[in-house]
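Asks: using only what follows, build the 3D model:
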Amino acid sequence: MIDLVLLGCGGNVPLPNRNLSSLFINYKGKKILIDCGEGTQVSMRMKNCGFKDVDLILLTHLHGDHIIGLIGLLSTMGNSGKTEDLTIVGPRGTIEAMKAIRVLVEYLPYTMCVIEDPKESFSLENHSVFKDLEISTIELDHSTECLGYSLYFKRTPKFNIEKAKSNNVPQYLWNKLQQTDSIFYDRKIYTSDMVLGYDRRGIKISFVTDTRFLLTIPGFIRESDLFVCEAMYGDDMDISKAVKNKHMTFTEAANLARLGEVKKLLLTHFSPSLENPHEYLENATRIFPDTIVGEDRLALSLNYED
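Replies: Okay, here's the model as predicted:
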């Protein structure tokens, strides 16, 4: 199971009831943030997310409403006793941005590793938990360098006792081979495929903000269990604003979800002028029925399929 909290669903300017962009993901007790806008720490505290075990932060782009919360968060993580490495991923310019932030946050008791503008899918192989996570990026169409993210949480195949017995695998190794690829034991190599059954589908989460509608996005988000998408404007009459400011409407986000054949759409990154996004929900649901309007601290859980 993967637990998520939409820490902030606002764009541009924080409001009394709406923090800026950030999504929290809890996977096997380790924490991931996508973006870290103003108010992120407040929502994390209110939802008891914890700061110490945040090990991965993915930045879509370097506009203030997506990264200003980092300055305080990095300090708080250190004050909470974090000593393990923190990995930060972002678009071109992220290395320079983090150097600037470190001027204000000079001492940290953990090492910060920055991955800038990754072009290929990648995994954090050196991390015991995140080795099962495959991260992909897509270049978006915004007023600055901007990345969309797709996170695929792999699922280990189920243990197959009949297969283990037929391959004469010692019972002593059954559990160990569910955790590692191969073991040399008693002058013989035993591999995990000797005890594991068929592959099982994992969980896919895609996060796309800020951008215009792109025909490359549906393939990128294909069959996501959850598609978190920007929806700056609820009213279709605001399409000219969306084009000018390189954002999207509820209708456009819903069309991406439909074309990408995702399971659920979560709308976020609302304009400060959009006081009640729920008023425009029908603009999305008439195209993609399983749509949720985001709210600060909205919590969701995603379960693996049987």
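Asks: can we go C-alpha only for contacts and neighbour counts from here?
Replies: OK.
Asks: and the strands in the stretch 151-300 of the chain?
Replies: Here the stretch 151-300 of the chain has its strands, by DSSP state E, counting those that start in this stretch, at 182-185, 188-191, 200-208, 226-230, 265-268, 291-293, 298-302.
Asks: in CSV, list those along with mean neighbour count and distance to Tyr110.
Replies: Shown next, in CSV, are the strands of the stretch 151-300 of the chain (neighbours: other Cα atoms under 10 Å; distance: least, Cα to Cα, whole Å):
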stretch, mean neighbour count, distance to Tyr110
strand 182-185, 12, 32
strand 188-191, 14, 36
strand 200-208, 20, 27
strand 226-230, 26, 30
strand 265-268, 26, 32
strand 291-293, 20, 36
strand 298-302, 13, 29
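Asks: Asn48: which of those is closest?
Replies: Asn48 lies closest to strand 298-302 among those, at 11.8 Å (Cα to Cα).
Asks: how far off centre is that closest one?
Replies: 13 Å (Cα atoms, centre = their mean, to the nearest Å).
Asks: also this sequence, please, to line up against the first:
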Amino acid sequence: MNFNINILGTGGTRPLHNRYLTSVLIEYHGESFLFDCGEATQMSLRKQKISWQKIKIICITHLHADHITGLLGIVMLMSQSGDTRREPLTIIGPVGIKKYLETNIELLRVHKNYEIIYKEIIINKTETILYEDKKKKIEYIKLKHSIDCIGYLFIEKNKPGKFNIQKAESLNIPKGPIRKRLQEGHEVILNGKKILPSEILGDPQKGLKVAYITDTAYFEELSTHIKDFNLVIIETTFKNDLKEEAKKKLHLTAKLAAKITKKAKVHQTGLIHFSERYTLNKDLCELLEEAQQEYPNGKIFLTKDGMRLNANQDKFIIK
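Replies: Just a heads-up that it's a prediction; the model follows:
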């Protein structure tokens, strides 16, 4: 499947020599979608040999420095690269993202040879769909942080079921464009007779659903938005011994992150956005253990800089 997730960074607050700031890139059938863009995000793209020119949309969760300070660099990189960008770049984020970036572009006299389309989210509006095409959509959910903060849902639409060749042959459906239209879910007229996709195709294949959630405090309603998601990448800033600090700063502990995904019956949980105080492998293992104790039947893992997850049927495989 052409559906991959690249972990560009996993840290919070400040980049470390072995841990860049939290950022995730989803590759879907030749298009890329970047979620958050902290300092050194472009370094991660270079290290992982990912084309920044294929980035179609950048989604920013909130206007804190560790999530946006790499944005100007990416915009400049797209203009300065040898292969000139032709497609517009869409940047989605809370109100203020346009002012932040355009002010920097003007002050630094950045030349860009492509259009930037801004979509500022007015939280609490009824419409939650930010982008949609035939195969997928991106929605947002409101998180609970010290400033307006957004969680993103990347939802693959259901795909047509398996094509029944024997059934097609019994109905004398010729190979070529007619079969292709049926495979794509369209009805066709053959010799004056209407043929529906349901006559030829098996049950629809469920699309994969991925959530990116950072930064937020715990709140009960969050689980309802990610019910039965295949993968949730969720902030795990603190261990449980700092639960009061997490509550004060409106962040999650590993235990609370797992509580959210457990309640939502999430299939796979990727922990991310680790406090800079956790530099030892022992600390990260303790974060993982606390999450697994809360959700023992859940498939929980630590994300790592440079990690790649490839879609395989109804799950993601770590490469």
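Asks: spatially nearest residue to the residue nearest the centre of structure 1 (excluding sequence neighbours)?
Replies: The centroid of structure 1 falls nearest to Ile34 when counting by Cα atoms, centre = their mean (5.2 Å). Nearest residue to Ile34 of structure 1 in three dimensions, chain neighbours excluded: Leu58, at 4.6 Å (Cα to Cα, 6 or more residues apart in numbering).
Asks: now Lys47 of structure 1
Replies: Spatial nearest neighbour of Lys47 of structure 1, excluding adjacent residues (Cα to Cα, 6+ apart): Arg297 at 7.1 Å.
Asks: which residues of the stretch 1-150 of structure 1 fall in strands?
Replies: Counting by DSSP E, counting those that start in this stretch, the strands of the stretch 1-150 of structure 1 are 2-8, 22-27, 30-34, 54-58, 86-90, 112-116, 133-139, 147-155.
Asks: turn the ones you listed into TSV, columns for distance to Phe227 of structure 1.
Replies: Shown next, in TSV, are the strands of the stretch 1-150 of structure 1 (distance: least, Cα to Cα, whole Å):
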stretch	distance to Phe227 of structure 1
strand 2-8	12
strand 22-27	12
strand 30-34	13
strand 54-58	16
strand 86-90	19
strand 112-116	23
strand 133-139	14
strand 147-155	9
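Asks: disregarding residues adjacent in the polypeptide, which is nearest to the aligned partner of Leu256 of structure 1 in structure 2?
Replies: Superposed on structure 2 with TM-score structural alignment, Leu256 of structure 1 falls opposite Ile260. Spatial nearest neighbour of Ile260 of structure 2, chain neighbours left out: Ser223 (5.4 Å); criterion: Cα to Cα, 6+ apart.
Asks: and the gap between the one you found and Leu231 of structure 2?
Replies: To Leu231 of structure 2, Ser223 of structure 2 is 13 Å away according to Cα to Cα, to the nearest Å.
Asks: picking up where we left off before, touching, the residue nearest to Lys47 of structure 1 and Leu7? I think so.
Replies: Yes - Arg297 of structure 1 lies in contact with Leu7 (Cα atoms under 8 Å); the separation is 4.9 Å.
Asks: overlap of the contact sets of these two?
Replies: Common contacts of Arg297 of structure 1 and Leu7 (Cα atoms under 8 Å, 6 or more residues apart in numbering): Ser43.
Asks: who's more crowded, the two?
Replies: More crowded of Arg297 of structure 1 and Leu7, by other Cα atoms under 10 Å: Leu7, with 33 against 22.
Asks: quick check: the gap between the more buried one and Ile217 of structure 1.
Replies: Leu7 of structure 1 is 24 Å from Ile217 of structure 1, by Cα to Cα.
Asks: for the stretch 101-250 of structure 2, which segments count as helices?
Replies: Along the stretch 101-250 of structure 2, counting by DSSP state H, counting those that start in this stretch, helices occupy 165-170, 177-183, 197-200, 222-225, 243-249.
Asks: of all those, which one comes closest to Leu130 of structure 2?
Replies: Of all the helices of the stretch 101-250 of structure 2, helix 222-225 comes closest under Cα to Cα, at 15.4 Å.
Asks: what are the buried residues along the closest one?
Replies: Leu222, Ser223 (16 or more other Cα atoms under 10 Å).
Asks: just checking, what packs against it?
Replies: The helices and strands touching helix 222-225 of structure 2, judged by 3 or more Cα pairs under 8 Å, 6 or more residues apart in numbering; DSSP states H and E, are helix 254-263.
Asks: with structure 1 overlaid, report how far the helix it packs on is off on average.
Replies: The superposed helix 254-263 of structure 2 is, by mean Cα distance after the TM-score superposition for structure 1, a mean 0.6 Å from where its aligned residues fall in structure 1.
Asks: now what about stretch 218-225 of structure 1, what contacts it?
Replies: So stretch 218-225 of structure 1 is contacted by 138, 150, 203-206, 227, 256-257, 259-264, 302 (Cα under 8 Å, 6+ apart).
Asks: pull out the buried residues from the longest helix along structure 2.
Replies: In structure 2, ranked by residue count with DSSP state H as the criterion, the top helix is helix 281-294. By neighbour count on 16+ other Cα under 10 Å, the buried set for helix 281-294 of structure 2 is Leu284, Leu287, Leu288, Glu289, Glu290, Ala291, Gln292, Glu294.
Asks: over to stretch 106-115 of structure 1?
Replies: Across stretch 106-115 of structure 1, burial judged by 16+ other Cα under 10 Å covers Leu108, Met112.
Asks: for it, grab the matching residue range in structure 2.
Replies: With TM-score structural alignment as the criterion, stretch 106-115 of structure 1 aligns to 110-119.
Asks: contact partners for the alignment partner in structure 1 of Ala246 of structure 2?
Replies: Aligning on TM-score structural alignment places Ala246 of structure 2 opposite Ala242 in structure 1. Contact analysis of Ala242 of structure 1 by Cα under 8 Å, 6+ apart lists Arg212, Met232, Tyr233, Met248, Thr249.
Asks: mind running it again at 6 Å?
Replies: Applying Cα atoms under 6 Å, 6 or more residues apart in numbering to Ala242 of structure 1 gives the contacts Met248.
Asks: same question, the one 10 residues further on
Replies: Under the criterion of Cα under 6 Å, 6+ apart, Glu252 of structure 1 has no neighbours.
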